[in-house]
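Peer 1: Fold the following for me, if possible:
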Amino acid sequence: MNKYIIAAALSLLSVSTFVSTTSYAQANISPAAKQSQAIAITGATIHIGNGTVIENGTLVFDKGKIVSVSAGGGAQSGATEIKANGKHIYPGFIAPITNLGLTEFESVKATLDFNEIGNMNPHIRSLVAYNTDSKVPATLRSNGVLMAQITPQGGTIAGSSSVVQLDAWNWEDAALRADDAMHINWPAIPRSRFGRSTMSEEAMRERRDAALSELEAFFAESKAYAEGKPSVTNPRLAAMKHVFDGTEKLFITADNQKDIVAAVNFAKKHKITPVLVGGDEAHLITDFLKENNITVVVKQPHALPNSVDDDVNMPYKNAAVLANAGVPIVISIDGYWQQRNLPFMAGTVAAWGLDKEKALQAITLNTARALGIDKTAGSLEVGKDATLFISTGDALDMKTINVEQAFIQGRNISLDNLHKQLNKKFSEKYGLKVN
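Peer 2: Alright, predicted model coming up:
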């Protein structure tokens, strides 16, 4: 009996710690008010996000939208001027494929809300579980990550992701595009870098084949449901309708080249052009990917190769090999806290063979296109949302990035966060100077 009492006490302690830490992190950090006056940022180097760079440029935005981007010039009459000589303006970075806002502490089960029981969960919507009170988004904003694709995990069909902006009172306010994509984890034989699996290869193959058969049957049933007039509502089958009519994208996670080919052919059979996630061996089949107009979300450039026979630097070079071969790429990174390092993943890719502005595009405009929000986000163009930030240095370089101001849909957002609060707290305790 004592062990249950101890377990309950530890659970309460964990939850109370979570609540107190979260409230501390959010102290004095409230979502910004709507833009009330036109703002002109002058004298900066403007990185449009589509490969174009404007030196000594002026960017003007009003009512949350960009109204002018030009070389030279000055503040418009009546606009508040922000002088940014020698500084850089970037579009807000977009973090794809993340459980941000669905998890807070990995060791506290009550804060994990990204995985559901079962293999076929297309009815799961990550958006309604997104926690705008999480302490994590504030740390991302300080590195220019202003939007994210909140993605469920687990099972064969994990559910629908949604795209959010990272300064909101609730998930309704946060949503930029609800239910943007359905996510499939392609059934595959697991690979291990070291040692052998406890399961025989034959048993693993049988399990993979059974999962593929289940997926095939589910898609066939879902398509029949979408095309018919069912008398009884089935939420799982109904959730697939927008995948078949093209209003919701299909993201498929696959790494092995044979699995990638099988996944793309599976989607083509259902007249769907998927977005490939992972693609560790995508560089081996670039012609196939180009022929089928496949965008690849390259995951975790900072990693070891999955095969002992691969070039040890292949994860660093994979994105550049794909992009230089003409395959559209998006850069992502695993986890939720880790999303603050997304710009540095792009910087690494640039150091390993990709033009720096194309690397920037892989976390801005390319990502917006893959997520279906490119009409309003992803680049600094007239008519798009004024979601951007000013940095005193190169935002893809962890040594020089310094985000001074950031705006989401024209709102001047707070750049305070838990890390800065703790730095200030303990610097004052020991009499150190706070930068």
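Peer 1: From now on I want contacts and neighbour counts done on CA atoms only, so please keep to that.
Peer 2: Noted.
Peer 1: Lys317: what's its closest spatial neighbour, skipping adjacent residues?
Peer 2: Closest residue in space to Lys317, ignoring its immediate chain neighbours: Trp352 at 5.5 Å, by C-alpha to C-alpha, 6 or more residues apart in numbering.
Peer 1: which stretches of the stretch 201-350 of the chain form helices?
Peer 2: Counting by DSSP state H, counting those that start in this stretch, the stretch 201-350 of the chain forms helices over residues 201-227, 235-238, 241-244, 257-269, 286-291, 314-324, 342-351, given from the N-terminal end onward.
Peer 1: want to put them side by side, so please do this one too:
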Amino acid sequence: MKKRLFKIFCGLLFSAAAIGQENIYPAAEYKGLLFIKNATVHVGNGQVLNNTTIQVNNGKIEKIGTDIAIPADDVKVFDVKGKHVYPGLILSGSQLGLVEVNSVRATIDHTEIGEINPSIRSIVAYNTDSKVINTLKSNGILLANVIPQGGLVSGSSSVVQLDAWNWEDAAYKMENGIHFHMPSLINRPNPFAAFFGITEPAGDPVKRGLEQVDKVKAFFREAQSYANEATHSVTNLKYEAVKGLFNKSQKLFVHCDIVKEMLVAVDFVKEFGMDVVIVGGSESFQMAPLLKANNIAVILSQSHSLPTMQDDDVDQPYKTAVSLQKAGVLYAINDADGQTRGRNLPFNAGTAVAYGLTKEEALQAITLNPARILGVGDKTGSIEIGKDANIVVSEGDILDMRSSIITHAFIQGRLVDLTDKHKQLYERYKHKYGK
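Peer 2: I've put the predicted structure just below:
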């Protein structure tokens, strides 16, 4: 009976999540000129331009300056006097579009069976009808890197833009990286195992983790030999999927936090010559010079959290970005919290400002830096001539939750709808209670 009631509850929850927003459509392609004038432009590379006009032509930024003539004919002009203009924010790693309701299994599509699945493509499972997507746009987030989970080598991620009819429309950069979820290399027994009746695997967990690392290295050695062959008698889909790691058209994203695990990531650089990105990196502050020396970038998954180790400073997660900045490491700030679902991205960056970053450095950590890490820095991440017009307009400081009110958002020059389920419910109950 309890199981039946639980299934009914989950079904109702899923139905509630599925309704609403059906009348919110992706914006049509905009051809022609578009102007954003009287703007305080935060370029994304550290510069701030006052009283500036941005000229967009066919979705690309064409001119930026204070003396741009706006024609009197039929062009779109947005006067944003007193407001702040930013590059579209980028969520560096997310299960966006792969998970809708965490407690409803039927809405979860981020994991495949097996340990080594490099040929799995997260992009084909990306659901553009997710109700979470519009809530991100309302916070200035216009691009996201959608990553797979499960096993050791989970598959490839892709960068998507958040205003699309289907995954083909959404794809901004396909298969930009392969994801390796590092096994734990620390002996940390589950204190609640006995209470919940969980049976932990026998043996030394660190030894077991190192054996799994060796298994992954063996796979990459075979894949490298395969990639070096001129012709193949048989096509191996798993080896084909990681060819880009060896010619550096793809990056290896290694999900790990502690120093021991990150040292293994350094070994991958030294042995295979891959471009490696640490995802997580909560202890990266301890080895920032080594990461810099090996050209390893870091995506800080969640700064609003407790420290990883008991002897770390309680505010260490807030200070790590500053340590990487000072060491010259390329890093990005992310929001991987399963509850906020990415919406706190600008405020995570704002917290880093309180702990030592400048506002423009923090902005760069959620715009241009992630664009470079994800391989789209030539197209987006900053408001510069020749790049896509991925632009957000805020009434105030986008890093401050009190004044971050997004009034306009443009993706490739298209003015996108900022309606979302949260706003709809707000209006619904405001009407109900006569407010």
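Peer 1: Mind putting the helices of the stretch 201-350 of the first structure into CSV with mean neighbour count and distance to Gln35 of the first structure?
Peer 2: Shown next, in CSV, are the helices of the stretch 201-350 of the first structure (neighbours: other C-alpha atoms under 10 Å; distance: least, C-alpha to C-alpha, whole Å):
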stretch, mean neighbour count, distance to Gln35 of the first structure
helix 201-227, 15, 43
helix 235-238, 16, 39
helix 241-244, 18, 34
helix 257-269, 16, 43
helix 286-291, 16, 42
helix 314-324, 23, 37
helix 342-351, 23, 27
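Peer 1: among those helices, which is nearest Pro190 of the first structure?
Peer 2: Comparing the helices of the stretch 201-350 of the first structure by their distance to Pro190 of the first structure (C-alpha to C-alpha), the top pick is helix 201-227, with 7.9 Å.
Peer 1: Quick check: that closest one compared with the second structure, mean distance?
Peer 2: With both structures laid over each other, helix 201-227 of the first structure and its partner residues in the second structure are 1.9 Å apart on average (mean C-alpha distance after the TM-score superposition for the first structure).
Peer 1: got the helices of the stretch 201-350 of the first structure as CSV, with distance to Ala32 of the first structure columns?
Peer 2: Written out in CSV, the entries for the helices of the stretch 201-350 of the first structure read as follows (distance: least, C-alpha to C-alpha, whole Å):
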stretch, distance to Ala32 of the first structure
helix 201-227, 42
helix 235-238, 37
helix 241-244, 34
helix 257-269, 42
helix 286-291, 42
helix 314-324, 36
helix 342-351, 24
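Peer 1: so which of these comes closest to Ala38 of the first structure?
Peer 2: Closest approach to Ala38 of the first structure among these is made by helix 342-351 (28.4 Å; C-alpha to C-alpha).
Peer 1: superposed on the second structure, where does that closest one end up, distance-wise?
Peer 2: If you overlay the two and look at helix 342-351 of the first structure, the average distance to its match in the second structure is 0.6 Å (mean C-alpha distance after the TM-score superposition for the first structure).
Peer 1: Which positions in the second structure sit opposite that helix in the alignment?
Peer 2: Residue correspondence for helix 342-351 of the first structure in the second structure, counting by TM-score structural alignment: residues 345-354.
Peer 1: Contacts for the matching stretch next, please.
Peer 2: Applying C-alpha atoms under 8 Å, 6 or more residues apart in numbering, the contact partners of stretch 345-354 of the second structure are 89, 91, 139, 302-304, 318-319, 321-322, 333-335, 359, 362-363, 365-366, 398-401.
Peer 1: are any of those buried, and which?
Peer 2: Among these, the ones that count as buried by 16 or more other C-alpha atoms under 10 Å are 89, 91, 139, 302-304, 318-319, 321-322, 333-335, 359, 362-363, 365-366, 398-399.
Peer 1: Mind checking which of those residues are in strands?
Peer 2: Filtering these for membership in strands, criterion DSSP state E, returns 89, 91, 333.
Peer 1: Could you find the closest non-adjacent residue to the counterpart of the second one in the first structure?
Peer 2: Counting by TM-score structural alignment, Leu91 of the second structure corresponds to Ala95 in the first structure. Ranked by C-alpha to C-alpha, 6+ apart and with sequence neighbours excluded, the top spatial neighbour of Ala95 of the first structure is Ala148, at 4.4 Å.
Peer 1: Wait, the one you found touches Asp167, no?
Peer 2: No. With contacts defined as C-alpha atoms under 8 Å, Ala148 of the first structure does not count as touching Asp167, sitting 11.1 Å away.
Peer 1: More neighbours: which of those two?
Peer 2: Neighbour count, other C-alpha atoms under 10 Å: between Ala148 of the first structure and Asp167, Ala148 has more, with 28 against 25.
Peer 1: Tell me which residue of the second structure lines up with the more buried one.
Peer 2: In the second structure, the residue paired with Ala148 of the first structure is Ala144, using TM-score structural alignment.
Peer 1: and its match, what element?
Peer 2: When secondary structure is defined using DSSP states H and E, the element that contains Ala144 of the second structure is strand 141-146.
Peer 1: got the contact list for that strand?
Peer 2: Strand 141-146 of the second structure is contacted from outside by 88-98, 122-123, 126, 136, 157-163, 343, 374, 390, 411, using C-alpha under 8 Å, 6+ apart.
Peer 1: likewise stretch 111-123 of the second structure?
Peer 2: Applying C-alpha under 8 Å, 6+ apart, the external contacts of stretch 111-123 of the second structure come out as 98, 110, 146-158, 167, 171, 174-175, 178-179, 216, 237-242.
Peer 1: Just list the residues touching Ala79 of the first structure, thanks.
Peer 2: Here Ala79 of the first structure is in contact with 37-40 (criterion: C-alpha under 8 Å, 6+ apart).
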